[in-house]
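Participant: Provided below for reference: sequence and predicted model.
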Amino acid sequence: MSVGIVMLVHTAFDRAEQLARHWSAAGCPVVIHVDAGVGRGAYRTFTKALKDIGTIRFCKRHRCDWGTWGLVAAAQSASEMMLRDFAEVRHVYLSSGSCVPLRPVRELIEYLEARPRTDFIESATTADVPWTVGGLSEERFTLRFPFSWRKQRYLFDKYVDLQRLVGFKRRIPPGITPHMGSQWWCLTRQTLSAILEDPERETYDRYFQKVWIPDESYFQTLARLYSTQIESRSLTLSKFDFQGKPHIFYDDHLQLLRRSDCFVARKFWPQADKLYRAFLSDSGGGVTMAEPNPAKIDRIFSKAVERRTRGRPGLFMQSRFPNDGWENGVTCGRYSVFQGFSDLFEGFEPWLAKASNTQVHGHLFHPAHAEFSDGQTVINGALSDSAAQRDYNPIAFLTNLIWNTRGERQCFQLGPEDIEAPLWFLARDPNAQISVISGAWAVPLFKSNCNFSELRQEAARLQKLENAQLDILRSPHAKARVRIWTMAEFIEAPMEPLQGIIDEMGQHSLRRLSEAPKMSDLTGFGQFLQNLKNQGMHPYLMGDFPVHPGGPSQKKPPRKPYLVQ
């Protein structure tokens, strides 16, 4: 009998009983500490259930709140009883009621018998580890922490601020250097008894009672004084997320846990029946004596942490949605935005769908409703064309559309009246390809049959809206691929920008466009713009349009050449 088990229990007593019987059946004496916060009735029922096993003891109870001295006091009381009542114990293994052996217990016994003077305890100085979460590393040893971080958070924070303000620092007892590590250790009788019987124990206890999270530093520090051979690692597989909270193992982690070759793992979900049946059965096969190797599964835990903190590109989830800037790519795929093209060209959307083999929508942020391709009212992912639902969260609407249709490039139209469109979001998205023909909104006004005074007011309103949009798209913070042409500049040689847009979309191998969209008849458009000027409105976003087209004696300016393959 070379290994004694100290169990700290505060809940799930049926599972704790099952574990205690499993340890005891393998020849390990067990000393159990039950949190003083557990009611007397539950405590009596638990002790009565294990009364039939002579190698199980219950020690003095302490209240064990997270991060407080009670956890150290519980380990001290249970360890003292273990050393006093079981003289044949050579190693003492600290565990909890949710720590489950992953391998036959006899493998752990033989492993420790082969290393009779080795202490397995994670022990490192604060300067050497990046584990601390919450901003307290060295300060946990130099400040006082009389308040519970979980139950008295306001007092905890204010008292820390006060100590920092007055420059208070505690004196570390001479002869020790604070170390930190996992609270789940396995110490030899010699080392543990030296810690518990140290003449300076009262001094050390008084100091560590006001250290923050002393269960991760008390034994880890004092073991350095007495151990002749420390393996700075825990034999218990215990993984933590980026917030410092322990991962909980469920039934679907069975194969993952088996691959680790670790002796013990925590923290098991009490209802994980499949795990308890698999690891607490008597069928263990031959002794393998494989070295515990949690690194085998570290990559999976690292991926889990990254997935939780960064997420998948373009998919908002619980952990990142409230945190602006946590996104791993704001959208999941590339998409194209066109402004002014459907005003300047007739049938632009069908032409673009044919030329690029993409899904081309109308104005997704039209004030009346979202204009999905082919007149659909509901699109992939049950995304409705309802303006009310879209405008409740326009960014979520767009990211959902791109996510639900991933694998197929999306294109949609934008205009000055699409005031609900998330322009800043579009401008900062590297996946966005934004092409703008400024002033093209004037073409529908030119063709309309409205009173000219109304046209002038509407033109002034639309120009103001589009100018504000262009200011955003031209921002130095924009990361999207933005190209802006004035209307006069674009119609001078329309095939060149169209060819560049299609090539950049990359849906086909690079080839020349064989068909161009039909441009609206702009005869008289220059005079229309001049009339707006005459009425006091200055249409500057369209570029320089001549009032009268050149006569027969005037030569037309040569068109810009482009390569035809």
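Facilitator: Okay, I see it. This one's a predicted model, so the numbers in the text were calculated from it and none came from an experiment.

Participant: drop to CA atoms for contacts and neighbour counts, all remaining ones
Facilitator: Will do.

Participant: residues in contact with the closest residue to Ala387 other than its chain neighbours?
Facilitator: Spatial nearest neighbour of Ala387, excluding adjacent residues (Cα to Cα, 6 or more residues apart in numbering): His369 at 4.6 Å. For His369, the contact set (Cα atoms under 8 Å, 6 or more residues apart in numbering) comprises 385-387.

Participant: Just the buried subset of the residues you listed, please.
Facilitator: 385, 387 (16 or more other Cα atoms under 10 Å).

Participant: Ends of stretch 327-339, what's the gap?
Facilitator: End-to-end distance for stretch 327-339: 27 Å, by Cα to Cα, to the nearest Å.

Participant: right, I mislabeled it, should have said stretch 18-38
Facilitator: Using Cα to Cα, first and last residues of stretch 18-38 are 19 Å apart.

Participant: can you list contacts of it?
Facilitator: 1-10, 43, 50, 53, 55-64, 74-75, 78-79, 81-82, 86, 97, 100, 105-106, 280.

Participant: does Gly500 sit in a helix, a strand or a coil?
Facilitator: Classification of Gly500 by DSSP: H, G, I helix; E, B strand; the rest coil places it in helix.

Participant: Number of residues surrounding it?
Facilitator: 12 (other Cα atoms under 10 Å).

Participant: Who are the contact partners of it?
Facilitator: So Gly500 contacts nothing (Cα under 8 Å, 6+ apart).

Participant: now do Pro430
Facilitator: Pro430 neighbours (Cα under 8 Å, 6+ apart): 479-481.

Participant: mind listing which of those are in strands?
Facilitator: Mapping the contacts of Pro430 onto strands (DSSP state E) picks out Arg481.

Participant: Type out the ChimeraX command that picks the buried ones from the contacts of Pro430.
Facilitator: Here is the ChimeraX command that selects only those of the contacts of Pro430 that count as buried (16+ other Cα under 10 Å):
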select :479,480,481
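
Participant: Just give the nearest non-adjacent residue to Trp184, would you?
Facilitator: Leu94 (5.5 Å).

Participant: neighbouring contacts of the helix or strand hosting the one you found?
Facilitator: If you go by DSSP states H and E, Leu94 is part of strand 91-96. Contacts to strand 91-96, defined as Cα under 8 Å, 6+ apart, come from residues 2-9, 75, 79, 82, 112, 116, 184-189.

Participant: let's bring in a second one:
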Amino acid sequence: MSVGFLMLCHTALDRAAQVARHWATQGCPVVIHVDKRVRRKGYDGIVKALADLPNVRFSGRHACEWGTWGIVAATQEAATIMLQDFPQVRHVYLSSGSCLPLRPVAELVRYLDERPRTDFIESVTTEDVGWTIGGLNLERFTMRFPFSWRKQRRLFDTYVRLQRRIGLKRRVPAGIVPHLGSQWWCLTRQTLSAILDNPDRAEIDRYFRHVWIPDESYFQTLVRQVSDQVESRSLTLSKFDFQGKPHIFYDDHLQILRRSDCFVARKIWPHADRLYDSFLSNDPSGQAAAEPNPGKIDRLFARAVERRTKGRAGLYMQSRHPNENWENGRTAAAYSVFEGFSDLFENFETWLGKATGTRVHGHLFAPDRVHFAGGDSVYNGALCDSAAMRDYNPKSFLTSLIWNTRGERQCFQFGPGDNQDLIWFMAADANAQISVISGAWAIPLFHSNRNFGDIRREAAQLQKIEGEFLTILRASWVKARVRTWTLAEFVENPMEPLQTIVDEISPRSLRRLTEAPRLADLTGFGQFLQNLRNQGMQPVLMGDFPATGVLPLGANRRGRPYLVK
């Protein structure tokens, strides 16, 4: 007994002829169906190329558009010729013109001889299917689909919505329990002939003619009626991506295909010369005589799909620029943002760099230039200190900085006077650690020697900007790690929040701070705030600073560091 192959071809007919010759010369009959949409010249070419093989036949041609009845009709006609012309065939194997045998034909024949009554076809009920794309499981059997999903998508969707709205449902023929599965199967002669010779075939065909993607349900459903022994799996390796499109195998997939131990694989790139030369060589070396197990490479495909859909965290580049909120992490690593700290403390960047061992920048989004650590004009990733180039795409500037400095935590200063385009982005970034001393922006104004009217107007503007930032940071959707203090709260006890910040940036140090950075001189700051009130500007973000000369605890210790005993 032998196995016969049905081939549904529509492109790369030269490769299909090469595979058909391989099977036919090994004693396996082949019946080929060529899509009716293929030009006559191409069809005549493949017929001529295989004319010397007595066990090759060509069936009547049908237009095989995706998701339509033509694919089932083509399979039926080719299968009928196979059963009539080759009575020695016991198993019939359905393949496509882009399929490629992965193991010697003798192994497949031997494998099927050991299982003479077994049908290999993926066949599961609609309730058990979780891989359908498009949201139509049971509905594909109860609705009509007269329009092409690919060529008439708007009409297709409109007609589906109309049927749902009016509750239009078709009756499933008696005895039919809808099943779904892969199109590529290997059925016994008994099962296939029982399906084709079914006395109710005309009624069944009329019903399935209007089922959506009938090639995934026709044989998968009917085999359950007539077969005594079904293995719900395919002997063909066929992988699909997250959009339901088949993976294409190239030359560099040679070892992966061998590891699958499957007998046939689709879909093969027509120009994969190495694959065709290797697997059609009739050389059994390197071919494992094992049970077909595509699950052995499922993990590789799962990782490939994840990399394609999610990418690497924080990576944006020309070849893959994800849509908004489709990123696999907005940035590549954790980073810290400090607002108000460089206003309250002198040389805060230098102190924090020594305390944590990290790279601490100044105001990266300052209006004049990018203040990189150490005053550099060019930084990792060829980022320059030009404010104009940075502001052309602030998000790309930040994500590029974090990506190109992976392994070294980045810290930078931020304030209401900086470019505010990224406040939403940072608030929604789980990698961001944002620490804010609200109202600290008033300290440089306090020390500035400017007209008080100008100071009042700028203070009002800065307070409005920082107030909007704080409102965003309090939102429920925020993913950043946020800590906020009013200026008065922080000055009363600066060591505790500083210790918390340092521990989070460098948790392995486990070192208690023995000194804090030097505070700016706040003598008279309370009266400065009162003067703002007297001029009609109400400072509300600084906390409770008394208008008298008495400062909060610790604010008058400017000349020496804080000691923890």
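Facilitator: Sure, I can see it. Note that the coordinates shown come from a computational prediction; the quantities given were computed from them, not determined experimentally.

Participant: Any of the contacts of strand 91-96 of structure 1 buried? List them.
Facilitator: Using 16+ other Cα under 10 Å as the threshold, 2-9, 75, 79, 82, 112, 116, 184-189 are the buried ones among the contacts of strand 91-96 of structure 1.

Participant: Tell me where the stretch 451-565 of structure 1 has helices.
Facilitator: For the stretch 451-565 of structure 1, applying DSSP state H, counting those that start in this stretch gives helices covering 452-473, 487-492, 495-505, 525-534.

Participant: which other helices and strands contact the last one?
Facilitator: Under the contact definition 3 or more Cα pairs under 8 Å, 6 or more residues apart in numbering; DSSP states H and E, helix 525-534 of structure 1 sits against helix 442-447.

Participant: Have a look at how far, on average, the helix it packs on is from structure 2.
Facilitator: Superposing on structure 2 places helix 442-447 of structure 1 at an average distance of 1.5 Å from its equivalents, by mean Cα distance after the TM-score superposition for structure 1.

Participant: Could you give me the buried positions within that helix?
Facilitator: Neighbour-count burial for helix 442-447 of structure 1 [16+ other Cα under 10 Å]: 442-443, 445-446.

Participant: likewise stretch 499-508 of structure 1?
Facilitator: Those would be 499, 501-503, for stretch 499-508 of structure 1 by 16+ other Cα under 10 Å.

Participant: Please name the residues that touch Ser283 of structure 1.
Facilitator: Neighbours of Ser283 of structure 1 in contact, by Cα under 8 Å, 6+ apart: none.

Participant: now it, what's its secondary structure?
Facilitator: coil.

Participant: Can you find the partner of it in structure 2?
Facilitator: Superposed on structure 2 with TM-score structural alignment, Ser283 of structure 1 falls opposite Asp283.

Participant: and the counterpart of Val109 of structure 2 in structure 1, how many neighbours does it have?
Facilitator: Superposed on structure 1 with TM-score structural alignment, Val109 of structure 2 falls opposite Ile109. The tally of other residues near Ile109 of structure 1 (other Cα under 10 Å) stands at 19.

Participant: List the residues that contact the closest residue to Ser2 of structure 2 other than its chain neighbours.
Facilitator: Spatial nearest neighbour of Ser2 of structure 2, excluding adjacent residues (Cα to Cα, 6+ apart): Val89 at 5.0 Å. Applying Cα under 8 Å, 6+ apart to Val89 of structure 2 gives the contacts 1-4, 29, 83, 189.

Participant: 6 Å instead?
Facilitator: 1-4 (Cα atoms under 6 Å, 6 or more residues apart in numbering).

Participant: Same check on Asp421 of structure 2?
Facilitator: Asp421 of structure 2 neighbours (Cα under 6 Å, 6+ apart): none.

Participant: And Phe219 of structure 2, by the same measure?
Facilitator: Applying Cα under 6 Å, 6+ apart, no residues contact Phe219 of structure 2.

Participant: Buried by neighbour count: which residues of the host helix or strand of it qualify?
Facilitator: Take DSSP H and E as the rule and Phe219 of structure 2 turns out to sit in helix 218-226. Counting neighbours by 16+ other Cα under 10 Å, one finds that the buried residues in helix 218-226 of structure 2 are 218-224, 226.

Participant: Can you tell me how far Leu155 of structure 2 is from Arg161 of structure 2?
Facilitator: Taken as Cα to Cα, the span from Leu155 of structure 2 to Arg161 of structure 2 is 10 Å.

Participant: now Leu13 of structure 2
Facilitator: 39 Å.

Participant: what's the answer for Phe545 of structure 2, then?
Facilitator: Distance from Phe545 of structure 2 to Arg161 of structure 2, by Cα to Cα: 64 Å.

Participant: can you give me the helices in the stretch 51-200 of structure 2?
Facilitator: Counting by DSSP H, counting those that start in this stretch, the helices of the stretch 51-200 of structure 2 are 70-85, 105-113, 139-142, 153-166, 189-196.

Participant: average gap between the first one and structure 1?
Facilitator: Average distance between helix 70-85 of structure 2 and its aligned residues in structure 1, after superposition and using mean Cα distance after the TM-score superposition for structure 1, equals 1.0 Å.
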